[in-house]
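Participant: Need coordinates for the below:
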Amino acid sequence: MDYFLQGPQWADFQRSLGRTVHEQSGPGWSFLAVEEANPAGKLLYAPYGPVAASLPAFDAALAALTELARSCGAVFVRIEPVDAGLAAPGAAGLLRGRGLQPAPVNQQPELSWIVDLDRDFKDVLADMKPVNRNLYRNIHKKGVTFRSSQDPAEISVLLEFLHMTAARNGFKPQSDEYLSQVARSLMPAGAATLFIAELDGAPIAAALAYDSADTRTYAHAALDDTHRKLSAGIPLLVTLMADAKDKGLKHVDLWGVAPEDQPDHKWAGFTAFKKSFGGRQVAYAGTWDLPVRKMRYAAYQLARRGAQAARKLLGTLRTELRARTSR
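Facilitator: Prediction:
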């Protein structure tokens, strides 16, 4: 699979935000790394990277990242291996042996759900739940139509629905300015497409997808709760897949899913939604840090753990205080 977050369009978008982006490559490896800042100082972050065809290529990429970090004054490098035999959880030993440490949190999902398109689309449909196939084939009878757009101005359709969903479910979506810049940077370049479901010509659902060389990534989606019973989000996603197939793409990445053994996970609901389209789970190694200025990084980790312990203690004290005052 070709990972959009390691592609040239994502580099252009990051630069449009005013960020410094580094791109390097060598025999069997490449990376896109963005300069970021955290309490430790400057870091280099390679989302779903570096890309490497083998362990020796991965080591070469890691060496290049380390040299780059030293030259630009970064305290550490943050990576998310997906290739070279380092994508599975069992690769932790190989990563630790190279001086890497698990990051405090995973930046990108550790588990994703992939639908493969390199087959007849009727076979893709056959893997879906019957209700998904039936909605895709018959929702037009209820006056619902679908269209795609690469006009950045139409991102307002998705933003409106995201505001509705956020108010209903109590989550914080990415800012309007961020997604508007995504649209301005990526949609005219053909790297992002907005799919819109309409009822009698009025939008009722929208989804934004990113395209790499062989993969479409399902990035953001929301719908108008007024028409929730139509379940337009389901045939909208199937339309997105069919369009990807028509464009010659080989995979649709439905993005993060919850672990199977965690039914109460906050992602459990949309994990069930994603799995209803057929497909397979992919496990990545997660997010890892490679300290470059080791003493500075160690001090950062110590301070972070101290702050975590203090927050935990404060939470315990507050719980005890509430318990006492309620008696």
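
Participant: Every contact and neighbour count from this point should use C-alpha atoms.
Facilitator: OK.

Participant: which SS class is the residue nearest to Lys266 when sequence neighbours are not counted?
Facilitator: Once flanking residues are discounted, Lys266 sits nearest to Ala258: 7.8 Å by CA to CA, 6 or more residues apart in numbering. Assigned by DSSP: H, G, I helix; E, B strand; the rest coil, the conformation of Ala258 is coil.

Participant: just Gln174 next, same as before
Facilitator: Under three-state DSSP, Gln174 comes out as coil.

Participant: burial measure for the residue nearest to Lys266, as a count.
Facilitator: Neighbours of Ala258 under the rule other CA atoms under 10 Å: 21.

Participant: quick one: it and Leu111 touch, right?
Facilitator: Yes. Ala258 is within contact range of Leu111, at 7.1 Å (criterion: CA atoms under 8 Å).

Participant: Show the contacting residues for the residue nearest to Lys266.
Facilitator: Applying CA atoms under 8 Å, 6 or more residues apart in numbering to Ala258 gives the contacts 111, 265-268, 271.

Participant: Quick one: list the elements packing against the helix or strand Val252 falls within.
Facilitator: Taking DSSP states H and E as the criterion, Val252 maps to strand 251-256. With contacts taken as 3 or more CA pairs under 8 Å, 6 or more residues apart in numbering; DSSP states H and E, strand 251-256 sits against strand 111-116, strand 215-223.

Participant: how about this one, so we can line them up?
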Amino acid sequence: MAFRVRVITASEHAAFNATQPAVSFLQTPAWASVKSEWGSQSLGWFDDRGRLVGAGLVLYRRLPGFRTSLAYLPEGPVIDWVSDDLAGWLDPLVDHLKRSGAFAVRIGTTTAACTWSAETVKSAIADPEITRLSDVPPDSVDDTADRVRTQLRDLGWRPPKEEEGFSAGQPRWVFQVPLAGKDEDQLLKGMNQLWRRNIKKAGKAGVTVTQGSVEDLPGFYRLYLETAKRDHFVLRPFSYFPAMFEALLAEDKDRIRLYLAHHEGDLVAATVWIRVGGHAWYSYGASATAKREVRGSNAVQWKMMTDALAAGCTVYNLRGITDTVDKNSPHLGLIQFKVGTGGEAVEYLGEWDLPLNRLLYKAFDVYMSRRG
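Facilitator: Here you go, the predicted model:
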């Protein structure tokens, strides 16, 4: 089937997303307001009967000194990725973006390729001979992923190389907790003994978890600064967070939440929770160095998971991990913390690039890498 791709309104885009079981929050029209340093368009795919059957948020980043841009669809577009004719979906997109002056296109398919259970991940961590999870046979493999991968390669798309790219990408490896068909007891029983003990310990210590508001973001940011200094990650400016809350709440009054864990009046942990349809994300987190023993981080995660369950979500996504299980890697602690939830590590097909002007594509890559 031949599809037409054209610009649609934000309301048309939001209405289409509402018909889907789940859509990445990065593919909501509201996200364009969060990424205000990029240009943006909402695009729609129309079939031969004029029906809107796909949608995508495109972000445009201008190459300095040129009248041309990278066209980026983070974790999108929302199309039929299991189709045997991806060319029918992607070629009209590329044609539109060429006319819009793009020198390259980056898409982010959310097709899951492989899944490793918590038990498999723990066994890999315990094995001194294994340094990467990708060296371990997965518990499940999606045959659809191979078909998608083959089609993308045949169409000239290519995945960014490991540790390279525009420094604008989304994680290919994530850790998530399946929620479908579970109740709270089953969710708790699926966690490891340490997580269950820490959740119980937080309750006994008197940790309380509540939902905050935009007015509480300064408190969250103070913890965020403390966490960044301790864990050595790159900070976002404070202004990013009020802008994100304003944009996402304008689209849906329950799209984003701020959770606050207090102990005897002290803020000990704070997190940001985002939900679209049946998918909930742990988006940002921060914790105090003091009072680590009261386990506020475990308490706030448990509250977000149970709230996602109560909201009818089928997946709670703890976002990015790396595939390292190397005992000497600084990233090992992250996967160890997340694996305690009893969820699963998932490798997605991730992001794929289509250079339309190879010279400018390379120049932009160099420019972004120098920006850090």
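
Participant: Overlay the chains and give the TM-score.
Facilitator: Here the superposed chains carry a TM-score of 0.82, computed using TM-score structural alignment, normalised by the length of the first structure; 304 aligned residues with a CA RMSD of 2.9 Å.

Participant: so stretch 214-222 of the first structure matches what in the second structure?
Facilitator: On the second structure, the counterpart of stretch 214-222 of the first structure by TM-score structural alignment is residues 278-286.

Participant: what about the strands in the stretch 51-200 of the second structure?
Facilitator: 52-62, 69-73, 102-117, 140-141, 173-178 (DSSP state E, counting those that start in this stretch).

Participant: Please identify the deepest-packed of the ones you listed.
Facilitator: strand 69-73 (a mean of 26; mean count of other CA atoms under 10 Å).

Participant: What are the contacting residues of that strand?
Facilitator: 27, 56-63, 97, 101-108.

Participant: quick one on the thing from earlier: can you tell which of the helices and strands packed on strand 251-256 of the first structure is closest to Ser276 of the first structure?
Facilitator: Of all these, strand 111-116 sits nearest to Ser276 of the first structure, with 10.7 Å by CA to CA.

Participant: That closest one vs the second structure, average distance?
Facilitator: Strand 111-116 of the first structure differs from its equivalent in the second structure by a mean of 0.9 Å after superposition (mean CA distance after the TM-score superposition for the first structure).

Participant: Can you check which part of the second structure that strand sits on?
Facilitator: Matched against the second structure by TM-score structural alignment, strand 111-116 of the first structure falls on residues 173-178.

Participant: Distance of Trp273 of the second structure relative to Met304 of the second structure?
Facilitator: 7 Å (CA to CA, to the nearest Å).

Participant: Quick check: neighbours shared by those two?
Facilitator: Common contacts of Trp273 of the second structure and Met304, defined by CA under 8 Å, 6+ apart, comprise 259, 282.

Participant: Relative to Ala69 of the first structure, how far out is the residue in the first structure that Leu90 of the second structure lines up against?
Facilitator: Using TM-score structural alignment as the criterion, the counterpart of Leu90 of the second structure in the first structure is Leu62. Distance of Leu62 of the first structure to Ala69 of the first structure, computed by CA to CA: 10 Å.

Participant: The alignment partner in the second structure of Asp246 of the first structure: what's it in contact with?
Facilitator: Superposed on the second structure with TM-score structural alignment, Asp246 of the first structure falls opposite Ala310. With contact set as CA under 8 Å, 6+ apart, Ala310 of the second structure has no partners.

Participant: Distance of the alignment partner in the second structure of Gly170 of the first structure relative to Val121 of the second structure?
Facilitator: Alignment note (TM-score structural alignment): Gly170 of the first structure maps to His232 of the second structure. As for His232 of the second structure, its distance to Val121 of the second structure is 25 Å (criterion: CA to CA).

Participant: quick one: which of those two has more around it?
Facilitator: Neighbour totals were compared for His232 of the second structure and Val121, and Val121 leads with 21 against 9 (other CA under 10 Å).

Participant: how about the longest helix anywhere in the first structure: buried residues?
Facilitator: If you go by DSSP state H, the first structure has its longest helix at helix 294-325. Within helix 294-325 of the first structure, the residues that count as buried by 16 or more other CA atoms under 10 Å are 297, 300-301.

Participant: Over to stretch 48-56 of the first structure?
Facilitator: 48-52, 55.

Participant: Columns distance to Arg216 of the first structure on top of these, output as JSON lines?
Facilitator: Output for the buried residues of stretch 48-56 of the first structure, formatted as JSON lines (distance: CA to CA, whole Å):
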{"residue": "Tyr48", "distance to Arg216 of the first structure": "15"}
{"residue": "Gly49", "distance to Arg216 of the first structure": "18"}
{"residue": "Pro50", "distance to Arg216 of the first structure": "20"}
{"residue": "Val51", "distance to Arg216 of the first structure": "18"}
{"residue": "Ala52", "distance to Arg216 of the first structure": "21"}
{"residue": "Leu55", "distance to Arg216 of the first structure": "27"}
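
Participant: quick one: which of the residues you listed is nearest to Gln308 of the first structure?
Facilitator: Tyr48 (26.8 Å).

Participant: Grab the nearest non-local neighbour of the aligned residue in the second structure for that closest one.
Facilitator: In the second structure, the residue paired with Tyr48 of the first structure is Glu75, using TM-score structural alignment. Nearest residue to Glu75 of the second structure, sequence neighbours excluded (CA to CA, 6+ apart): Gly108, at 4.0 Å.

Participant: which one in the first structure is aligned with that neighbour?
Facilitator: Aligned counterpart of Gly108 of the second structure in the first structure: Glu80 (TM-score structural alignment).
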